[in-house]
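Chemist: Can you look at this prediction? I've put the sequence above it.
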Amino acid sequence: MSDNKDLEQLRQEIDSIDTQIHQLINQRAGCAERVAQTKLKEFADNGNADVSKVLFYRPEREAQVLQKVIDRNQGPLDGKTVARIFREIMSACLALEKPMEVAYFGPEGTFTQAATIKHFGQAVVSLPQPSIANVFDQVESGQCHYGVVPVENSTEGMVSHTLDNFMDSPLKICGEVELRIQLHLLANATASSDTITSICAHQQALAQARNWLENNWPGIELVAVASNAEAARMARDDSSIAAVAGDIAAEQYGLMKLASSIEDYANNTTRFLIIGQQDTPPSGSDKTSLIVEVSNKPGALLKLLEPFHTAGVSLTRIDTRPSRRDTWAYVFFIEFEGHQHDEKVSSILSDLSDHSRMLKILGSYPKAVL
């Protein structure tokens, strides 16, 4: 009897806490609505008529809030677990200010959709696009507020289509999100090892699970398709096809898992970029990305990197792509820690501008928090 009484008291305490949490969430939502009204009034008072230009989403502000959640967390829940809860509260509150439409490299069920939800929360309106170029087009035209595109995988390297689209686009990078990639072998309920004759996935997913597939399904044809989600759709409709894809595709297309976590490397992670039309102010923990082209002569790369070394600024990524202006010439995609408005970074950019044929700042943005 004593145990039952203690349990009932604990349940009543939980109910009381839930009521307080509920009240505070609604209080926060009401505050978010007042923020929206204040922004709209300030915008109108400054003589602006086009309210579509009002900035409700502030990437640097959200990064700061989520980092504060992690820093002040004292358990027993993990800091990032609590931050993900706040992520959804912030997403719902932002939707009260103005629902955001975000284009992502689709179709539904891809890891890019999962990254979109991880970064913006469930309340965002996410719109799949058939190509990375289409994501850029939707944001450039103003049809969508932001876009999400993959930029690199920890085992397979850079996504060249994304880098190439930045060459001519006026869009800015305003955020990043990292997603742990877990790949599963999926099939419909009627499939088995006896019926499956081919395994389909995006070429990068096939590459990320190459060793596992060769060891466990030797002799089965591996077929590269447009996306993992397309492979999942094919597997749903055909018991001779298995797909390599993630949880979101399995759920979207109602597939069973023949095997889980088949990626060859346990820490397989893909990084995605958030693209928009505006520059992002400093958050206090930022990265900057740029494209730079130098003359094709001895020591050119050394001169390019020297200002970073002198200033003690850490490079996080450097890659090359063919230049579109000259044969056998290359441009460098460089990412480094710091914001373009930081005094140290500003000095580096000035130095690079003086010694390069072309310099294009793609954006400064908060480091991924979650």
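Modeler: Happy to help now that I have it.

Chemist: going forward, measure contacts between C-alpha atoms and count neighbours the same way
Modeler: Will do.

Chemist: Show me which residues of the one helix or strand residue 166 maps to are buried.
Modeler: If you go by DSSP states H and E, residue 166 is part of helix 160-168. Going by neighbour count (16 or more other C-alpha atoms under 10 Å), the buried part of helix 160-168 is 162-163, 165-166.

Chemist: ok, second structure coming up, stack it against the first:
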Amino acid sequence: MSHGRIAFQGELGANSHEACTAAFPQMEPVPHATFEDAFEAVKSDDCQLGMIPVENSIAGRVADVHHLLPSSGLKIIGERFKPIHFQMMVNPGVKLEDVRTVSSMAFALGQCRKTIRRLKLKTESVGDTAGAAKMLSEHPDPTKAAISPALAAEIYGLEILARDIEDEHHNTTRFLVMTADKHPSPPPFTEPCITSFTFKVRNLPAALYKAMGGFATNGVNITKLESYMEGDAWAKTFFYAEADGRPEDRGLALAFEELRFFSDKFEILGVYPADPFRTRG
């Protein structure tokens, strides 16, 4: 029985779909064509949560989300790290020696370069890994294969010919869990937490240096600091940051007090438990 709906970007069978199923097996995963659509589904309460990828250990940050997240109006209530594995799949009955072309999104093709080169296959870039599997299912072709997550083969009735063909097996994507609730329940005090926030420093010399100084003097670990522009105003540089701890912790509270003094804008986007994946060796 489904207990609510969770939005993600991509087709059914995408890595984001797998992340939804692993983290919230009781919820119905709902695909959306764009990140904007996924955010809007959560804001309108069509979906109660969103599972949004924000960065990959190899490809870096997800550019679209980098700009959408601060203005989404949503709150972050969790994070999930998902190891990424790619499977080569074909229509039922197709043999590996028959395949001449493989399709997937450009990033996935790049991450499976060694296998593609070894098999001497041509590549065809599409917008989504699961979308490649869906297209192959809808338009069977004995000379084509798709590189997609394993879930896509199950959904679209394809057969996996080669498993975990990615060049780098440490490839990992970090997802944020989003809600439209303006005041979500705080995480248990027994768990280490991350606080995500945005700010815009005042137009003063060394303002960023001074704004961040409070984190050093109060012993607060900043785990992420990224800049982004708002609109077409080049002088308005905003920052997205993440710090260990909770806003009520003395060190982080003092650091935020100093940050606010040197900032024109400041907003906490979420306080959430740190995924245990962070502490793995």
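Modeler: Yes, it's here. Because the structure is a prediction, the values reported are computed rather than measured.

Chemist: re the thing from before, now render the buried residues of helix 160-168 of the first structure as CSV, adding distance to residue 307 of the first structure.
Modeler: CSV is the format used below for the buried residues of helix 160-168 of the first structure (distance: C-alpha to C-alpha, whole Å):
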residue, distance to residue 307 of the first structure
162, 27
163, 23
165, 27
166, 24
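
Chemist: coming back round to it: report the aligned residue range of the second structure for the helix holding residue 166 of the first structure.
Modeler: With TM-score structural alignment applied, helix 160-168 of the first structure matches the range 63-71 in the second structure.

Chemist: And stretch 109-118 of the first structure, by the same measure?
Modeler: With TM-score structural alignment as the criterion, stretch 109-118 of the first structure aligns to 13-22.

Chemist: Now do that stretch: everything it contacts.
Modeler: Stretch 13-22 of the second structure is contacted from outside by 6, 8-11, 27, 29, 31, 51-53, 80, 82, 84, 128-131, 148-153, 155, 175, using C-alpha atoms under 8 Å, 6 or more residues apart in numbering.

Chemist: Show me those residues that map onto strands.
Modeler: If you go by DSSP state E, the contacts of stretch 13-22 of the second structure have 6, 8-9, 29, 31, 51-53, 80, 82, 148, 175 in strands.

Chemist: Check those and tell me the two furthest apart.
Modeler: 6 and 148 (21.0 Å; C-alpha to C-alpha).

Chemist: Can you pick out the residue with more neighbours from the two?
Modeler: For residue 6 of the second structure versus residue 148, the count of surrounding residues by other C-alpha atoms under 10 Å is larger for residue 148: 30 against 27.

Chemist: Next, work out how far apart the aligned partner of residue 264 of the second structure in the first structure and residue 294 of the first structure are.
Modeler: Structural alignment (TM-score structural alignment) places residue 264 of the second structure against residue 357 in the first structure. Distance of residue 357 of the first structure to residue 294 of the first structure, given as C-alpha to C-alpha, to the nearest Å: 5 Å.

Chemist: residues in contact with residue 181 of the second structure?
Modeler: Residues near residue 181 of the second structure by C-alpha under 8 Å, 6+ apart: 74-75.

Chemist: helices and strands around the helix holding residue 166 of the first structure, which ones?
Modeler: If you count contacts as 3 or more C-alpha pairs under 8 Å, 6 or more residues apart in numbering; DSSP states H and E, helix 160-168 of the first structure packs onto helix 132-140, strand 146-153, strand 315-322.

Chemist: secondary structure class for residue 175 of the first structure?
Modeler: What DSSP: H, G, I helix; E, B strand; the rest coil gives for residue 175 of the first structure is strand.

Chemist: what residues are up against residue 236 of the second structure?
Modeler: Counted by C-alpha under 8 Å, 6+ apart, residue 236 of the second structure has contacts 200, 229-230.

Chemist: again, only this time at 10 Å
Modeler: By C-alpha atoms under 10 Å, 6 or more residues apart in numbering, the contact list for residue 236 of the second structure reads 200-203, 228-230.

Chemist: And for residue 241 of the second structure?
Modeler: Going by C-alpha under 10 Å, 6+ apart, residue 241 of the second structure touches 195-199, 222-227, 268-269.

Chemist: and those residues, which two are the farthest apart?
Modeler: Farthest pair in those, by C-alpha to C-alpha: 195 and 227, 16.9 Å.

Chemist: higher neighbour count, these two?
Modeler: Set side by side, residue 195 of the second structure and residue 227 show more neighbours around residue 195, with 23 against 15, by other C-alpha under 10 Å.

Chemist: The more buried one contacts residue 272, correct?
Modeler: Yes. Counting by C-alpha atoms under 10 Å, residue 272 is a contact partner of residue 195 of the second structure at 6.7 Å.
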